[in-house]
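Colleague: I would like the atomic coordinates for the input below:
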Amino acid sequence: MDVLPTNSAQNPLFQKIEKIRRRQPKVRDTHITLAHGSGGKAMRDLIDDIFVQSFDNPILSQLEDQASFNLANLMQQGDRLAFTTDSYVVDPLFFPGSDIGELAINGTINDLAVSGAKPLYLTCSVILEEGLPIETLRCVVTSMKAAANQAGIQIVTGDTKVVHRGAADKLFINTAGIGIIPPGIEISAHKIQPGDAIIINGELGNHGAAILIARGELALDTNIESDCQPLHGLVETILNVCPEVHAMRDATRGGLATVLNEFALSSDVGIRLYEQSIPVREEVKGVCELLGLDPLYLANEGKLVVVVPKQKAEAVLAAMKSHPSGKDAAIIGEAIPSPSGVVLLKTIFNAERIVDMLVGDQLPRIC
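Modeller: As a prediction, the model looks like this:
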């Protein structure tokens, strides 16, 4: 009886095994099936082909159930950890200027950035509806990869689940993010003082208006695009000239009005806005007038609100205008002693009205 040589170069069985090991996994299906969430070969091929190859980095490539980091290396960059999570359920998945994948990356980056943190690592968990085209998922993941690369962060772990047709709306994404806050940075809404200046980095409402129009429910022809963008570079620019920023937050769902009401309640001060100073595109104003909406409540995905001491306002404004993400920045208001917990808007007619918290939904789901 002949004995097969143990050398893999001569053993046909070993050669076949080695060939299988070297073979790149490839999703053969055209649409998501329940098998892609079963934990078997179909799921492994989906994860390897679409996610691992796109997000490839030394931490992710370990394919463990968690990502691990060297604490000593992290502590060299700052003295505190910033940690956040968010979920993204936008409809449609692709819209003018962005898509759900880029939105998920930039939204989580921005939640870290407004604490003063340098974003480092993100997770990516997806819930896929049975029947979702594989090519749609591939496009979303490619967009996530591009956004992560642009921002200089890594996606290091994740999860995939598949639900029955009709149990979800095509694709949901959950992300979590970790960043490091440098020493000396203490940003909190509780620090706002009367006299502080309120600055925003550009035009309001572009994202909410773009989503609304992209749904095709209105016969409108405009060039409004989402403002989706990462803001950590702009935040770094701001902190370089004003480390003593009192408060900072990105104005997403609920828009500028919601952020400022949260600030007023947290700090027990009042806030006065000046309508003529608030940047809003004419096209967005037109959409709002047509539908009876208020741009102060429209969602944004690339806008942050900064509250700084009055004496630092002009320096911060100049620094923001020097950055591409802040070229349209403007001082739009100030903190006032009273009425505390209230946001007032001084209109172009020199009257004042209360800008309250949003009650209910101004728009259907937008982020």
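
Colleague: only C-alpha atoms from now on, for both contacts and neighbour counts.
Modeller: OK.

Colleague: which helix is the longest one in the protein?
Modeller: helix 134-151 (DSSP state H).

Colleague: after it, next one along is what?
Modeller: Using DSSP states H and E, the next helix or strand after helix 134-151 towards the C-terminus is strand 154-163.

Colleague: tilt between that following strand and helix 134-151?
Modeller: Strand 154-163 runs at 160 degrees relative to helix 134-151, counting by axes from the mean of the first three to the mean of the last three C-alpha atoms, to 10 degrees.

Colleague: show me what strand 154-163 is packed against.
Modeller: helix 53-55, strand 118-129 (3 or more C-alpha pairs under 8 Å, 6 or more residues apart in numbering; DSSP states H and E).

Colleague: thinking again about what came up before, for the longest helix of the chain, packing partners?
Modeller: Contacts defined by 3+ C-alpha pairs under 8 Å, 6+ apart place helix 134-151 against helix 53-55, helix 100-113.

Colleague: roughly how far is that helix from the heart of the chain?
Modeller: 14 Å (C-alpha atoms, centre = their mean, to the nearest Å).

Colleague: relative to strand 118-129, how tilted is it?
Modeller: Taking the same axes, to 10 degrees, helix 134-151 and strand 118-129 form an angle of 170 degrees between their directions.

Colleague: got the helices and strands packed on helix 134-151 as TSV, with mean neighbour count and distance to Thr142 columns?
Modeller: What follows is these, written out as TSV (neighbours: other C-alpha atoms under 10 Å; distance: least, C-alpha to C-alpha, whole Å):
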stretch	mean neighbour count	distance to Thr142
helix 53-55	18	7
helix 100-113	27	8
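
Colleague: now the second one, please; I'll put the structures next to each other:
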Amino acid sequence: MTDAIHRPTPGRRLRRGKVRGDTITLAHGSGGKAMRDLIDDVFVGAFDNPALAPLEDQARLALADLTRHGDRLAFTTDTYVVDPLFFPGGNIGELAVNGTVNDLAVGGARPLYLSCGVILEEGFPIADLRTIAGAMQRAAAAAGVSIVTGDTKVVPRGSADKLFINTSGVGMIAPGVEIAAERARPGDKVLVNGFIGDHGVAILAARDDLALEVPIESDSQPLNGLVTTLLEACPEVHCLRDATRGGLATVLNEFALAAGACVALDEATLPVREAVRGVSEILGLDPLYYANEGKLVAVVPAACADTALAAMRAHPAGRDAALIGEIRDGPAGRVILHTGFGGGRIVDMLVGEQLPRIC
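Modeller: This is a model prediction of the structure:
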């Protein structure tokens, strides 16, 4: 975001620039005044914080501030290409922040700092960019993180699809927190923090070619507060994962494969809204594979399952949490869904692309 821009003398704050015009031009990616004005006006104006304020080519973070939160650094990155950019319940900006915060949180880390890389297509409306940047800042504030560095690139019209965002995140993991897919053990219980499939259906409803009218909003939200609450109630949490692309089914298959165990699901306990079920039946899709942007799957020892579930339900991000299954010895590497008709079916990992450009 700050590449090739003249820097002010340390300790001296120059007046911020003001972006001109209504749409992005190639000049806004040139490294000159137009680029500086865009960054000052849209991005620095939204994200301003002490780590970002110097506008260097990197954020400089004090090790003492990091290590007081933990003894291991967690680092993640993700790129967002969702179509459309604006959808019921959110937009690409807050999605990018929440997604990266959640990737850190489900590793047991406390998210602290984010970067923001933006690829803009020539002609993109600056008003929309300002809205997206504002949404990113509000999401960052809600999650308790700061956007401290970034990059902006502009490509010619037709070389990209409006706007892509990359966010990377840094967090710290406290001593004693050990969360990994391979730690699932027979007897463990499987929890999810609420209704699945909302984000996938919200994106489908926002796409003009399907003409769906569904009263569903994206579930995009930060999960770091919920994870903190869960770990306080049940420090022995074995596995955590946010169920984004590939949905709940793919996450559970990853757990089963990593642990060499079987995940047994009870269909009757799966939290799925009736509207999501209805869309799924119309389109021939399975809610287990829909992307979510505010849902996590937790595998916990049976002894603390009730405590963990109660703690999740007491948090705003987990009030609809449910116990949906358990870990069993075998068949190893399989997810089995026990249906309401008394039978069972294998739930494979997602093959191919059920819904493109979903996040």
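
Colleague: sorry, back to before: after superposition, how close is the longest helix of structure 1 to structure 2?
Modeller: When structure 2 is overlaid, helix 134-151 of structure 1 sits 0.7 Å from its aligned residues on average, using mean C-alpha distance after the TM-score superposition for structure 1.

Colleague: next, the angle helix 100-113 makes with that helix.
Modeller: Using the same axes, to 10 degrees: helix 134-151 of structure 1 against helix 100-113 is 30 degrees.

Colleague: can you tell me what part of structure 2 helix 134-151 of structure 1 aligns to?
Modeller: Mapping helix 134-151 of structure 1 onto structure 2 (TM-score structural alignment) gives residues 126-143.

Colleague: in the matching stretch, which residues are buried?
Modeller: By neighbour count with 16 or more other C-alpha atoms under 10 Å, stretch 126-143 of structure 2 contains the buried residues 126, 129-130, 132-140, 143.

Colleague: neighbouring contacts of it?
Modeller: Stretch 126-143 of structure 2 is contacted from outside by 21-24, 42-43, 46-47, 91-94, 96-98, 101, 146-147, 222, 224-225, using C-alpha atoms under 8 Å, 6 or more residues apart in numbering.

Colleague: mind checking the helices and strands packed on strand 154-163 of structure 1 for the one nearest to Ser266 of structure 1?
Modeller: strand 118-129 (24.5 Å; C-alpha to C-alpha).

Colleague: which other helices and strands does that closest one contact?
Modeller: Looks like strand 118-129 of structure 1 contacts helix 100-113, strand 154-163, strand 171-181 (3+ C-alpha pairs under 8 Å, 6+ apart).

Colleague: superposed on structure 2, what's the mean shift for that strand?
Modeller: Relative to structure 2, strand 118-129 of structure 1 is 0.3 Å off (mean C-alpha distance after the TM-score superposition for structure 1).

Colleague: off-centre distance for that strand?
Modeller: Distance of strand 118-129 of structure 1 from the chain centroid (C-alpha atoms, centre = their mean) equals 10 Å.

Colleague: and the helices in the stretch 251-367 of structure 1?
Modeller: 255-267, 282-291, 313-321 (DSSP state H, counting those that start in this stretch).

Colleague: out of these, which is the most enclosed?
Modeller: Highest mean neighbour count among these (mean count of other C-alpha atoms under 10 Å): helix 255-267, with a mean of 22.

Colleague: that one maps to which residues in structure 2?
Modeller: Under TM-score structural alignment, the match for helix 255-267 of structure 1 in structure 2 covers residues 247-259.

Colleague: quick one: contacts of that stretch?
Modeller: 181-185, 196-197, 239, 241-243, 262-263, 287-292, 297, 332-335, 347-350.

Colleague: the same query, at a cut-off of 7 Å, please.
Modeller: Outside of stretch 247-259 of structure 2, the residues within contact range by C-alpha atoms under 7 Å, 6 or more residues apart in numbering are 181-184, 241, 243, 262-263, 288-292, 332-335, 347-350.

Colleague: thanks a lot, see you next time.
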